[in-house]
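>>> no FASTA, just this:
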């Protein structure tokens, strides 16, 4: 058998399910209670972002819950962004967008699809760039590299690959970050600076668990 015959040919379909589906939230504390405390989906990652995007882009936190099979559901909370639309109405109130809804808010609703490696990511970039829906940006952030475009319906689609495994210490950091977010939101002072200050307090309070990276979801006895 020749070397050419032995060559492994990758299939046209190279994705491996949902990496995450992402949505905006105006109430991160209730979101955490629903997904983490009621449904028991653990917090597995968070990104605190200051100064991303244009000057009028607010600071935000992007946080993720594990929903099994290496899939995640994620949320964006934008500091200082006031709720709009009818929040009491049933259904997806966030989808009732207006002409002046910020673009970053519209794009926070997206589906991220996972591929294995850089070769597969670049293959999808090649396919998209040759189509009517070329890649709009390619970004490396924290533990992933992603390409983004909008589908024919105007929905943002992300194709992403992992750059490295997420460590237990990073999972633990996400737990602290989300506890701090809930605390500052419920205290009525939700800013990124307040979140980071509260997180520093929690790190000190939980120093022993930090060293072992083994922390229960929330231990109220350790919170001063």
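Cool, the structure landed. What you see is a predicted model; the values in this text were computed from it and never measured.

>>> C-alpha from now on. contacts and neighbour counts both.
OK.

>>> mind listing what's buried in the strand ranked longest in the chain?
The longest strand of the chain (DSSP state E) is strand 15-24. By 16 or more other CA atoms under 10 Å, the buried positions in strand 15-24 come out as 15, 18-24.

>>> next structured bit after that strand?
Helices and strands here follow DSSP states H and E; after strand 15-24, the next one along the chain is helix 28-32.

>>> so what secondary structure elements neighbour that following helix?
helix 168-186 (3 or more CA pairs under 8 Å, 6 or more residues apart in numbering; DSSP states H and E).

>>> if we can go back for a sec, what's in contact with the longest strand of the chain?
Residues outside strand 15-24 that contact it (CA atoms under 8 Å, 6 or more residues apart in numbering): 70-77, 94, 105, 108-116, 160.

>>> okay, one more to line up with it:
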């Protein structure tokens, strides 16, 4: 099997629709401090009946951008068919380097009309969460430790176990753990391992 050459350099931009561009610009530019760096105005663009729009971009660091579309004449709609849990799964996570940086964004949010909703430590990161004026979940996250080669190995075994468990009649987390344990046992059978608690 040929190794794929990894050419991707990161996120150019993530894009979402907005029905309230004024609140969106105030939240991202004025509260969070992300400068507006680009805007594309399109009159009569696209296939028949495509609405005119403005596509505007915020700089979120490292050359990455967060973008929004405002479509003229398009009315807001509700995602009534999508369960709230799945709506909340769709989110953008923005990386910061330190606890100080994370707490500064928490301070900015708490002083705004969009206070922080949750602050939590995951396995390798600490994150704060807020819902933006459009109803999108935004995460600001900092690393708690460096990601190691062992994390990469574990992630690949988790991916293999996930692909296997979804083929079962009733996939569960318990079945995932069982399959992952078997993958670990199969891959490392007979290999001596050294455990360090340093």
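Looks like it came in fine. No experiment lies behind these values; they were computed from the predicted model shown.

>>> returning to what we had before: the longest strand of structure 1 maps to which residues in structure 2?
Using TM-score structural alignment, strand 15-24 of structure 1 lines up with nothing in structure 2.

>>> distance from the chain centre to that strand, please.
Relative to the chain's own centre, strand 15-24 of structure 1 is displaced by 9 Å; criterion: CA atoms, centre = their mean, to the nearest Å.

>>> repeat that for stretch 118-134 of structure 1.
22 Å.

>>> residues in structure 2 aligned with it?
Stretch 118-134 of structure 1 maps onto residues 99-115 of structure 2, going by TM-score structural alignment.

>>> just the buried residues of the matching stretch, please?
Those would be 102, 105-106, 108-109, 115, for stretch 99-115 of structure 2 by 16+ other CA under 10 Å.

>>> ok, so of those, who is nearest residue 188 of structure 2?
residue 102 (39.0 Å; CA to CA).

>>> doesn't that closest one lie inside a helix?
Yes: assessed by DSSP: H, G, I helix; E, B strand; the rest coil, residue 102 of structure 2 belongs to a helix.

>>> contacting residues around it?
Applying CA under 8 Å, 6+ apart to residue 102 of structure 2 gives the contacts 96, 127-128, 140-142.

>>> list just the nearest of those residues to residue 40 of structure 2.
residue 140 (26.6 Å).

>>> hang on, the closest one is in a strand, isn't it?
Yes: counting by three-state DSSP, one finds residue 140 of structure 2 located in a strand.

>>> how about the helices in structure 1?
3-6, 28-32, 103-107, 118-129, 168-186, 192-205, 207-212 (DSSP state H).

>>> I'd like these written out as CSV, with distance to residue 153 of structure 1 added.
Listed next are those as CSV, based on distance: least, CA to CA, whole Å:
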stretch, distance to residue 153 of structure 1
helix 3-6, 41
helix 28-32, 27
helix 103-107, 13
helix 118-129, 15
helix 168-186, 33
helix 192-205, 33
helix 207-212, 45
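
>>> tell me which of those helices sits most buried.
Here the criterion is mean neighbour count by mean count of other CA atoms under 10 Å, and of the helices of structure 1 the winner is helix 168-186, at a mean of 20.

>>> tell me what it is packed against?
Partner elements for helix 168-186 of structure 1 (3+ CA pairs under 8 Å, 6+ apart): helix 28-32, strand 43-49, helix 192-205.

>>> before we move on, back to that, quickly check the buried residues of strand 15-24 of structure 1 for the two that are furthest apart.
Taking CA to CA, no two of the buried residues of strand 15-24 of structure 1 sit farther apart than 15 and 24, at 24.8 Å.

>>> nearest to residue 63 of structure 1, of the helices of structure 1?
Of those, nearest to residue 63 of structure 1 by CA to CA is helix 168-186, at 7.6 Å.

>>> could you tell me where the closest one falls in structure 2?
Going by TM-score structural alignment: helix 168-186 of structure 1 matches residues 149-167.
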